[in-house]
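*Asks:* predicted coordinates and the sequence they were generated for:
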Amino acid sequence: MKKLVLVLSVLLAISTVMTIELVDDLGRLVSIDKTPGRVVIASPAITYYLELLDVTHTIVGVTDWDSFALSREVTKIGNLTPLNLEMVLSLEPDLVLISGGIQEVEVEKLERMGVNVFVVNPNSFEDIYRNLTVLGNIFAIPERGRKVATDFRNGVLEVAKDVYNVPQEERPKVMYIMIAGSVSDIWTCGTGSFVNQAIAYAGGANVAAPYSGNNGWFPVSPEFVLNTQPDVILVPYYYEGGQREAVEMITSYKPFAEVPAVKNGRVYPISDSLTAYANPRFIDLVKTLKEYFY
């Protein structure tokens, strides 16, 4: 019995110091030399991954914009960018999980300070699936990671299966409209965006799908809406209770009065928390869109 306990102790010790090398979403080869016990999450887009993997006990710091801190005793480190590097260092993290985009410049700063950094910056259904698996490996729970990833994938595909046989010509024409200030300043998503993917999985036909931009996002004019005549318009809201205001920005714009989505009362609010960044809540986005479309 003592020999068995000794063997198990040795194996456990080896597993905690064995180095693994993984490629992050910036294409960096990152070495993880021990299972992280203290983790700082520098982007709220990442937190839900750790919740699904049941490793939130490792989180010692999050940004001021992370809802995780509302119900947990955890240190707030400030803004997403520029990061408060001194605050991050004071938490003595084994690993900092960070997004790409505007946060890319922070990666090199952290590395120069000797902090191990892994970038989680998915932009598609496939990226989310892969990141669940990768994070499972980082936290030494590969089986849990594979199961959560598989459940996520199967859940999305189950929704998509219900509308798979709907002919393209019978699918509602959909447009996602994000207004930056006024209706004359519109951003939308096309090929390369996870929101475009979600529209397709939910059985819609994105009128902007033939186009693309940075991560699939690009600006358009109101004329684009008039030319494409969407049956459904999706518009984000940013706080609870902001649904009506978001919808009215579209429905009160007189040039859109004859657009089918406006004319038929099919302008729908959708929480920015589902469309601002790609994470496993992608499945909730797909389910919500399917309800709107059908």
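*Replies:* Right, received. Where do you want to start?
*Asks:* from here on, just use CA atoms for contacts and neighbour counts.
*Replies:* OK.
*Asks:* what's the longest helix in the protein?
*Replies:* With secondary structure taken from DSSP state H, the chain has its longest helix at helix 142-163.
*Asks:* can you show me the helices along the protein?
*Replies:* 2-17, 44-52, 68-71, 85-90, 104-112, 125-138, 142-163, 194-201, 222-228, 243-251, 260-263, 272-275, 282-293.
*Asks:* the structure to be compared is supplied as follows:
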Amino acid sequence: MLYHDQLGRAVEIPAPPQRIISVVPSQTELLYHLGATVQGITKFCVHPAAWFRSITRVGGTKQLDLERIAALQPDLVIANREENEKEQIEALATSFPVWVSDIHGLDDACRMVTSLGDILQRQAAAQDIRRQIENGFRELQPLAAPVPAAYFIWRNPWMVAGGDTFINEMMDRCGFRNVFADLPRYPTLGLAQLAASGCRLVLLSSEPYPFREKHIAEIQEYLPDAEVLLVDGEMFSWYGSRLMYAPGYFGELIAGLYSKSIY
């Protein structure tokens, strides 16, 4: 059958596909919840744990093992515009059906869920996941007064989430006003620049860089009066079925901030 991916490309996919390779961690987890049959995943596809332990790994998201993928003879490869390398995806598309997602915000993520549900002929499961996600975010109450915030994804060099990211939308839905929203993608900056930004809340993500308690002190040397928190990066950046749990996590995070006198 002919489907269109989120780049607008027409992709001929068997109905339903039986030999799927997923090269995006958040979409791998979604495929599990949709009941898909998956033959290959990346080394970063850690959810679900049972798949991570048992399914063939085909490299990293940016360094796919194209020969291993070809050996698995997939009838569908599920990729993402940002997380995978364009050249590798184009190479795969010459031999196999490749469906590419392009996620900028929550609406894109929800459309991706139902699109994959259609491809897999798991429409009811996909609609249920989408409904849970949309209801959860509808009920989420952001901070009453948005707080200037920064979200770090990397150290050496320090990198933050800019305005045109999925993370930025998740911050906004929590009432965290991204002080670097005027910058594109994932800009590099110095901590002196952070200190001059007016930031009052710093979020240190668990991924892709594994921030730990010891890194909080580095930030507070420059922002002694700011709140610096370690946060679950999967909740802010995984745009598959993990979004069913994100509003609950964000609600607890917001409740914790209300207990701080500066908020």
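*Replies:* Structure's in. What do you need? None of the values given here were measured: they were computed from a predicted structure.
*Asks:* just the helices of structure 1: most buried one?
*Replies:* Greatest average neighbour count among the helices of structure 1 goes to helix 194-201 (a mean of 25), per mean count of other CA atoms under 10 Å.
*Asks:* burial count for Tyr3 of structure 2?
*Replies:* 15 (other CA atoms under 10 Å).
*Asks:* surely it touches Ala15?
*Replies:* No: with contact defined as CA atoms under 8 Å, Tyr3 of structure 2 does not reach Ala15; the gap is 10.5 Å.
*Asks:* and for the two, which residues touch both?
*Replies:* Ile119 (CA atoms under 8 Å, 6 or more residues apart in numbering).
*Asks:* re the thing from before, mind putting the helices of structure 1 into a markdown table with distance to Pro236 of structure 1?
*Replies:* Below are the helices of structure 1 laid out as a markdown table (distance: least, CA to CA, whole Å):
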| stretch | distance to Pro236 of structure 1 |
| --- | --- |
| helix 2-17 | 44 |
| helix 44-52 | 17 |
| helix 68-71 | 22 |
| helix 85-90 | 32 |
| helix 104-112 | 26 |
| helix 125-138 | 20 |
| helix 142-163 | 21 |
| helix 194-201 | 12 |
| helix 222-228 | 16 |
| helix 243-251 | 7 |
| helix 260-263 | 15 |
| helix 272-275 | 5 |
| helix 282-293 | 12 |
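*Asks:* give the contact list for the equivalent of Val195 of structure 1 over in structure 2.
*Replies:* When structure 2 is aligned by TM-score structural alignment, the residue opposite Val195 of structure 1 is Ile167. Contacts for Ile167 of structure 2 (CA under 8 Å, 6+ apart) come out as Ala161, Phe236, Ser237.
*Asks:* what about structure 1, which of these hold up?
*Replies:* With both residues aligned by TM-score structural alignment, their matches' CA atoms under 8 Å, the contacts of the contacts of Ile167 of structure 2 that structure 1 also has are Ala161, Phe236.
*Asks:* related to what we said a few turns ago, for Pro172 of structure 1, find the nearest of the helices of structure 1.
*Replies:* Closest to Pro172 of structure 1 of those, according to CA to CA: helix 282-293, at 6.7 Å.
*Asks:* look through structure 2 and tell me its longest strand.
*Replies:* strand 147-154 (DSSP state E).
*Asks:* Gly117 of structure 2 contacts Leu34, correct?
*Replies:* Yes: judged on CA under 8 Å, Gly117 of structure 2 makes contact with Leu34 at a distance of 7.0 Å.
*Asks:* give me the common contacts of the two.
*Replies:* Joint contacts of Gly117 of structure 2 and Leu34 (CA under 8 Å, 6+ apart) are Ala125, Ala126.
*Asks:* distance of the counterpart of Phe224 of structure 1 in structure 2 from Arg185 of structure 2?
*Replies:* Under the alignment defined by TM-score structural alignment, Phe224 of structure 1 is paired with Gln193 of structure 2. Gln193 of structure 2 sits 17 Å away from Arg185 of structure 2, taking CA to CA, to the nearest Å as the criterion.
*Asks:* and Thr28 of structure 2, by the same measure?
*Replies:* Separation of Thr28 of structure 2 from Arg185 of structure 2 (CA to CA) stands at 23 Å.
*Asks:* got it, and Ile167 of structure 2?
*Replies:* For Ile167 of structure 2 relative to Arg185 of structure 2 (CA to CA), the value is 10 Å.
*Asks:* which neighbours do the two share?
*Replies:* Applying CA under 8 Å, 6+ apart, one finds that Ile167 of structure 2 and Arg185 are jointly contacted by Ala161.
*Asks:* which residue in structure 2 aligns with Val235 of structure 1?
*Replies:* Under TM-score structural alignment, Val235 of structure 1 pairs with Leu204 in structure 2.
*Asks:* and its match, what is it in contact with?
*Replies:* Listed by CA under 8 Å, 6+ apart, the contact set of Leu204 of structure 2 reads Tyr151, Phe152, Ile153, Phe211, Val228, Leu229, Leu230, Val231.
*Asks:* wait, the fifth one touches Glu218, no?
*Replies:* No: under the criterion of CA under 8 Å, Val228 of structure 2 makes no contact with Glu218, lying 10.1 Å away.
*Asks:* before I go, just wanted to say thanks for your time.
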